[in-house]
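**Q** the following block contains a protein sequence and its predicted model.
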Amino acid sequence: MEKILETPRLLFREMHMGDVENLMMIFSDPIAMKFYPEVKNEEETIRWIVWTLNNYRRFGVGMWVVENKITGDFLGQCGLVPQKVDERVEMEIGYLFVKKEWGKGYATEAAKACRDYGLYTLRVEKMVSLIDPQNNSSLKVATRIGMSREKIIKKRGRDLFLYVLTRKECDAL
């Protein structure tokens, strides 16, 4: 499997159909999925992987599997996903990790790597994150990587905070 990114502790790779069991550790956990519409079963997880593989083909990006660089353990997923915001397609940084790995800084480390990849490798002018207003952990990750809340948007019938960071703002960090 091709390595996409790496950080001091993390390795990012493309998702594949063999990741169903790994992703189910997140998708079947009601606590990890609290801020998503619902938990996913195996069939829905397979559809998620197919959607992700299509994003790789169509856009060259998507959610990537994040593994512990030393042990190879599955930690979660983080990546870049095109999202329609106010009739424009923006590049979103998304992250979702296995509950037992929370609190170790992996989400911030992974999101920062994706931020830099989007802004400096892909040369995207602006990165966004769409976050449930009650999801304090995700709000903290977005803030830690330099994003700030721009406004509230409605997406799939839900109010979400739109967090934004431009390349120019990131250069000033």
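**A** Here it is on my side, so go on. Numbers count the residues shown, from 1 in each chain.

**Q** going forward, measure contacts and count neighbours with C-alpha atoms only.
**A** Fine.

**Q** the residue most central in space within the chain: helix or strand, and which one exactly?
**A** By C-alpha atoms, centre = their mean, the chain has its centre lying nearest to G94, at 1.9 Å. G94 is located in strand 88-97, with elements delineated by DSSP states H and E.

**Q** next up, a structure to set beside the first:
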Amino acid sequence: MNSYLLHGEQTDRLRLRKLVYEDFDSWLPLFEKVQVAAYFAMSDELTPFQQCEKWFEKSMSRYKEEKGGMNVLLDKESGNFIGQAGLLVQEFGGNTHLEIGYSLLPDYWGKGYATEIARFLKNEAFRAKWDLDFGNRLISVIHNDNKSSINVALRNGMQPAEIYPQKGQESFTVYEITRQRFRKLP
């Protein structure tokens, strides 16, 4: 079975590596500075520390189950931990999907890192033909209020495909790109 996990890849500005428990303190600021519970379909009753714990539990479970996972993103120039991104096997709506996931620490928003890594992940997944295991498409599942991530998905050649309600009033849109559409991109 393929793990869909990337190891040691690089983009122009980023280096990817596997997430380890020692990264917890570097990742915690995302949950402390920003109300991200809704974007990650987590209970807002959890403390930032508990939200980060839940994130790590899910990430490590993905690694163990070979369902892809989030990689740490390091700035190649400074070595700073700036976020996480990866290819994730997701199950919902009665189907299994391969998702392009990305999340950056607030200090690194608006600098093009999310678009850079999302494009890289898309290109790698199609190059490796991993989409063939998932109906010839890749997705990103994005909370409807997360305008920045929506813009990243659109810049990545994705289009809205489906809306899924989650926990109460929250809803997420599935953005997709098919192999056919990918081949037509410049």
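**A** Happy to help now that I have it. A quick note: this is a predicted structure, and the numbers were derived from the prediction, not measured.

**Q** so what's the gap between the helix or strand just after the strand holding G94 of the first structure and the chain middle?
**A** For strand 88-97 of the first structure, the following helix or strand on the C-terminal side (DSSP H and E) is helix 106-116. Offset of helix 106-116 of the first structure from its chain centre (C-alpha atoms, centre = their mean, to the nearest Å): 9 Å.

**Q** next, the contact list for M147 of the first structure, please.
**A** Contacts here follow C-alpha atoms under 8 Å, 6 or more residues apart in numbering; on that basis M147 of the first structure touches 128, 163-165.

**Q** what ranges do the helices span in the second structure?
**A** 24-33, 48-65, 113-127, 147-155, 179-184 (DSSP state H).

**Q** looking at these, which is nearest to G168 of the second structure?
**A** helix 48-65 (18.4 Å; C-alpha to C-alpha).

**Q** that closest one against the first structure, how far on average?
**A** Helix 48-65 of the second structure, aligned to the first structure and superposed, deviates on average by 2.5 Å (mean C-alpha distance after the TM-score superposition for the first structure).

**Q** which residue packs closest to the aligned residue in the first structure for V174 of the second structure, ignoring adjacent ones?
**A** In the first structure, V174 of the second structure lines up with L162, judged by TM-score structural alignment. Spatial nearest neighbour of L162 of the first structure, chain neighbours left out: L130 (5.0 Å); criterion: C-alpha to C-alpha, 6 or more residues apart in numbering.

**Q** who's in contact with the aligned partner of the one you found in the second structure?
**A** L130 of the first structure maps onto V141 of the second structure when the alignment is built from TM-score structural alignment. By C-alpha under 8 Å, 6+ apart, the contact set of V141 of the second structure is 99, 101, 172-175.

**Q** including distance to L74 of the second structure, could those residues go into a markdown table?
**A** Formatted as a markdown table, the contacts of V141 of the second structure follow (distance: C-alpha to C-alpha, whole Å):
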| residue | distance to L74 of the second structure |
| --- | --- |
| E99 | 21 |
| G101 | 16 |
| F172 | 28 |
| T173 | 28 |
| V174 | 27 |
| Y175 | 26 |
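
**Q** and which of these is nearest to Q159 of the second structure?
**A** Nearest to Q159 of the second structure among the contacts of V141 of the second structure is Y175, at 5.1 Å by C-alpha to C-alpha.

**Q** so what's the residue count around the closest one?
**A** Neighbours of Y175 of the second structure under the rule other C-alpha atoms under 10 Å: 23.

**Q** ok, it touching H143?
**A** No. Between Y175 of the second structure and H143 there is no contact under C-alpha atoms under 8 Å: 10.6 Å.

**Q** the match of V174 of the second structure touches S129, doesn't it?
**A** Yes. The criterion here is C-alpha under 8 Å, and L162 of the first structure meets it with S129 at 5.9 Å.

**Q** neighbour-wise, which of those two wins?
**A** The residue with more neighbours, out of L162 of the first structure and S129, is S129; 26 against 21, by other C-alpha under 10 Å.

**Q** next, the mean deviation of the biggest strand by length in the second structure compared to the first structure.
**A** Ranked by number of residues, the top strand in the second structure under DSSP state E is strand 81-92. Compared with the first structure after fitting, strand 81-92 of the second structure has a mean deviation of 1.2 Å; criterion: mean C-alpha distance after the TM-score superposition for the first structure.

**Q** that strand aligns to what range in the first structure?
**A** So strand 81-92 of the second structure sits over residues 74-85 in the first structure, by TM-score structural alignment.

**Q** and V20 of the first structure, how far from I49 of the first structure?
**A** Relative to I49 of the first structure, V20 of the first structure is positioned 8 Å away (C-alpha to C-alpha, to the nearest Å).

**Q** same question for D29 of the first structure.
**A** From D29 of the first structure to I49 of the first structure the distance is 17 Å (C-alpha to C-alpha).

**Q** if anything else comes up later, I'll come back, but that's it for now.
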